[in-house]
Every structure is written in structure tokens, then in C-alpha cells.
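Undergrad: I would like to see how this sequence folds:
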Amino acid sequence: MLSYTPAEAQQLPLYRVPGLFTSIDGLIAAESTRHGGVSPAPFAALNLGINTADDPANVDENRLRFFSAIGTTEFGFASAHQVHGTAVLHVTEAGRYEGYDALMTNVSDLLIGVTVADCVPILIYDSGQRAVAAVHAGWRGTVGRIVQETITQMQQQFGTQPADCHIYIGTCIDQHAFDIGPEVATQFDASLLGTNPQTGRTCADLKRANMNLCLAMGVPASQIEVSPFSTVANNDDYFSYRAEQGQTGRMLAVIGLKNT
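TA: From the prediction side, this is the model:
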């Protein structure tokens, strides 16, 4: 249950900007919170997900508020109907594409983004070739190495070098809340597994798993930022599909290049 009143929630930040990206000219990157929107419970308040039972008019207003807050109302926006796979799409224009969990572009004034409510959002900026990517990595995408596939696709399409990549691994379910069964646990390296102290069940660290994949590709550790927040432990600020038993909203993690 949220500890904020609706009036107080309007004063809280609609989004956070990864510190890794704050000093990069011409780059816009943001991760929304659940604050500052118009949706009622259980989607309170800044629900940005169109595949929910929320009133579409609420989601439209919430998206307008979010895009206005980050200064991208004049940008095109590209997203996808995510399927928990590993397919990566090179996008050059706005639209909603079917069946992809990662988008990449080098087109200016085009924002790309992924929706999340426990899965890992990953934002990538290639400083060498001036290209960006947005990745949705649930446990299937993580064990399928979607972040590595995205960097590989950026190499082939743009000439991206891992050493030039700056990567934000965003807010998601934390290790101690991500209980998994044995059939899933066997797909993770043992070093990524732990035990939920409350349930005694095996759990996995999705943030560290994706960080390790980036490091293995040759991305410098100094160019990787991992969100300190958790959708479950910080459920007052972020939507969590698990913590709210599927009745909740969605956040957006977005990235784009300004036309300079």
C-alpha cells in the first residue's frame, strides 16, 4: 500500500535520470516512477503501460505528462509489444512494433523505450557512433543474453564498440524478492543465486546477471551504472507486478538523441 496521499505524490519526481548520462550533451535518458499521474488505484498514478486495464485516456494523459517533463513532446516515440524474447529491432521512425524486446537507433529526435514493472530496463549509449538502445530483460531475456545480442546488433548496424558503450541497468525486482523454481534456477550461474530469507526459496540477481553480460562483452565497469532501487523494496515509488499481484501499472525507460 502506498504511504503517500495523492496530493503528496504529485510533488514527488515523475522520473529519474541515470547519473551516468547527465553530463552527455544531446542525450535524453529517463526512467519513470509511479508518481505524478492521473490513474486511480490499482494503477496509481503515473501508469504508462497501454496493455493494462487502466482507462486509455489516463495512460495518454500520463504519457503526455512524462514526455513533457523530460522535454520530448516534439520527439517521435518508438516502442514494442514485448514478448520476453531476444529479438532486437533497428528503428528509424516512430511506431509500436510487434514482437521485440530491444530497440536501437541512431536517428535524432526519436525516443525509444521499454515498459517494465519488475523486469530489467537497460539503456545503452554508444558515444563513438552516437547510437542508443533500450532493452527489456526479464529472466528469459537475461538467460537469453538479450543485452549482448543488442550490443552485437549495434556493432553490425552502427559499428559500435563495447568500449564506447555507457550502460544503465535500471530499476527492477531485487534479488531477495525474485523467487524462482528449480527449472529456472538451473539456467542461472550459481554465483547469481541466493535464498529469500522470508520464504527460503531460491532467488536470482537479474541486475548482476546483466552487468556480468555487459562486462563479458568488453564494456568497462566504469561505464556501467546499476540502479540502487527495487520495484519491490521501493514499491511506493515503482510499480511491481509481483508485489501487486499483477494489478498495477507500468514504468517507461527511454533514451534518445537530440538533433544538435
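Undergrad: Every contact and neighbour count from this point should use C-alpha atoms.
TA: Fine.
Undergrad: which residues are in contact with the helix or strand where A30 lies?
TA: Here A30, judged by DSSP states H and E, is contained in strand 27-32. Applying Cα atoms under 8 Å, 6 or more residues apart in numbering, the contact partners of strand 27-32 are 14-18, 21, 66, 70, 123, 170, 251-258.
Undergrad: Also this sequence, please, to line up against the first:
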Amino acid sequence: MINQPTTTETPLYRKPALFARFDALVSAESTRHGGVSPAPFASLNLGINTDDLPAHVEENRRRFFQHIGATDLGFASAHQIHGTDVLYATEPGRYTGYDALITNVPGLLVGVTVADCVPILLYDPRHRAVAAVHAGWRGTVGRIVVKTLAAMTDQFGTDPADCYGYIGTCIDACSFEVGPEVADQFAADFVQVQPETQRPAVDLKAANRQQLIEAGLPADQIELSPFSTVTHRADYFSYRAEKGQTGRMLAVIGSVS
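TA: Modelled structure (predicted):
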């Protein structure tokens, strides 16, 4: 399931269409619009580990959570390390060393920050359990999304066939050129040679989608963002395109009851 890019003014956040049917679910992916940060973080920088002023990030986060209707909800996130460890979050806070968070606690959002890597949001409506996953190329090779589903199965009894998954805005296949040492770690289906440079480029969205399907999610219960952090960098932050001097987006999910 793929949303079509909007031609209207870009909002402060976008909500995955796949989750719209679930009234008790809060889910959102921020854009770079609607904040107070100056360049190069303009304007809705939600990343704590940037050179932006902490007061700017705090105000931006306040605006984001207000706009998505989550002012009264808790929030759990982590300092991400491009690993594959999964945290079962039971209370708000900022943790260290995890690239995926799961929870079934009502009123608690989990989220990940990104600026080219893939944010993945998962929902198990049977058990009201959710997950937020940060999958860069290392996490994708390490099959972090599969490990997250396994953690949900162990913790909540989740059946992947019941789950819905959103693969969010990230660097697109045409822009993610890599060296052969990275390309060789992906199946050939997810690597294409760029005609202009003759360098391999990796499709992280497709690779993670295939992992979700292999783990048991039905294909029609997976949505891919149609946007790219590089191609649409007027609306999203791209670490690669902006040479590291940029902000971060947030992708969050949680059940309110």
C-alpha cells in the first residue's frame, strides 16, 4: 500500500494511511517543517544528538507532540547505535544502545529518530502492541525488523500475520550509493548499478519489506512511504545530502487504550 505524494503544502507530520483505521492508535512521521530551528537544522529538528540548541529541539518536540495529539502521552526512545538490540519499554524515558523499542503499555509512545535510515512502525492490533525500529544498512543486514517481530512474539504472543507495518521515509534506492563491501551484503534483488557512476546502490525500503513478508506479514498489510529524504529534502532531513549538518525526524507509534 503506497500513499501518493501530496501537491499541497507539506504539513508538520504525516500519518501512515495503513493505521488510520485504528482509532486507539497514535502514529506519525515528522517532516522538517513547522519548527523554530535555524539553518542548517531548519526547522523542525527533533534530534537531541545534533549541534542545534537544546531549547530549539525541546520546543520542536513540544510542537510535534501537540500536533499529533500526544501531549498527555509518555514517550520512550533510545540513543541509537546502528545495532539490532530491542528494548521492551514500560515507562517513558531515553535509553541507550537500542535501535528498536516495543511496548504494549497504553499511553506510551515509542519512537526512533532518522535522517536517511529507515523508520519502521509495527502494530499488533490483537495485543495492542507496537514497535518503532531504526534500520540503517547495518540494521537491515542484521535483520533488525525480524528480530523486533520475534521480540514481540516472545513478549506479547504476537503473530506476525496479524501485524501491520509502515516502512517510512528514508534515503531512496537511486541515492544510496555504497561501496562493494556494503552492496555484497545485500541480495542482488535490492542492489542496482547507477548508470551515471557505475556504483552500486541499495534499496533499503524493499529489503525491509521483503524481511517483513518473510517474517509473516501479509504484503497488503505493509505500507511504504513514497517519499525520499534525498529527493524530497526540501521536506525531510538527509544526513548524506546535507553532509551531516542537518536535523532529525521522528517516527512514533503507541496505543492510547
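Undergrad: Among the contacts of strand 27-32 of structure 1, which lie within helices?
TA: Here DSSP state H is the test, and the contacts of strand 27-32 of structure 1 give F66 as lying in helices.
Undergrad: which of the contacts of strand 27-32 of structure 1 are buried?
TA: By neighbour count, with 16 or more other Cα atoms under 10 Å, the contacts of strand 27-32 of structure 1 hold 14-15, 17-18, 21, 66, 70, 123, 170, 251-257 as buried.
Undergrad: which residue lines up with R96 of structure 1 in structure 2?
TA: Using TM-score structural alignment, the partner of R96 of structure 1 in structure 2 is R94.
Undergrad: Isn't its match up against A78?
TA: Yes - the criterion here is Cα atoms under 8 Å, and R94 of structure 2 meets it with A78 at 5.0 Å.
Undergrad: Compare neighbour counts for the two and give me the winner.
TA: Using other Cα atoms under 10 Å as the criterion, R94 of structure 2 and A78 rank with A78 on top: 19 against 11.
Undergrad: I'd assumed that one was in a strand, is it?
TA: Yes - the assignment for A78 of structure 2 by DSSP: H, G, I helix; E, B strand; the rest coil puts it in a strand.
Undergrad: ok, now which ones touch it?
TA: By Cα under 8 Å, 6+ apart, the residues touching A78 of structure 2 are R94, Y95, T96, G97, Y98, D99, V112.
Undergrad: Dump those residues to a markdown table, plus distance to L44 of structure 2.
TA: As requested, the contacts of A78 of structure 2 are exported to a markdown table (distance: Cα to Cα, whole Å):
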| residue | distance to L44 of structure 2 |
| --- | --- |
| R94 | 20 |
| Y95 | 22 |
| T96 | 23 |
| G97 | 25 |
| Y98 | 24 |
| D99 | 22 |
| V112 | 15 |
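Undergrad: S43 of structure 2: what's it in contact with?
TA: Counting by Cα under 8 Å, 6+ apart, S43 of structure 2 touches R32, H33, G34, G35, V36, S37.
Undergrad: give me that answer again for 6 Å
TA: When contacts are counted by Cα atoms under 6 Å, 6 or more residues apart in numbering, S43 of structure 2 touches R32, H33, G35, V36, S37.
Undergrad: do the same with A129 of structure 2
TA: Shown in contact with A129 of structure 2 (Cα under 6 Å, 6+ apart): T103, N104, Y123.
Undergrad: distance of the counterpart of the first one in structure 1 from P40 of structure 1?
TA: I take that to be T103 of structure 2. Alignment note: T103 of structure 2 maps to T105 in structure 1; criterion TM-score structural alignment. Distance of T105 of structure 1 to P40 of structure 1, computed by Cα to Cα, to the nearest Å: 34 Å.
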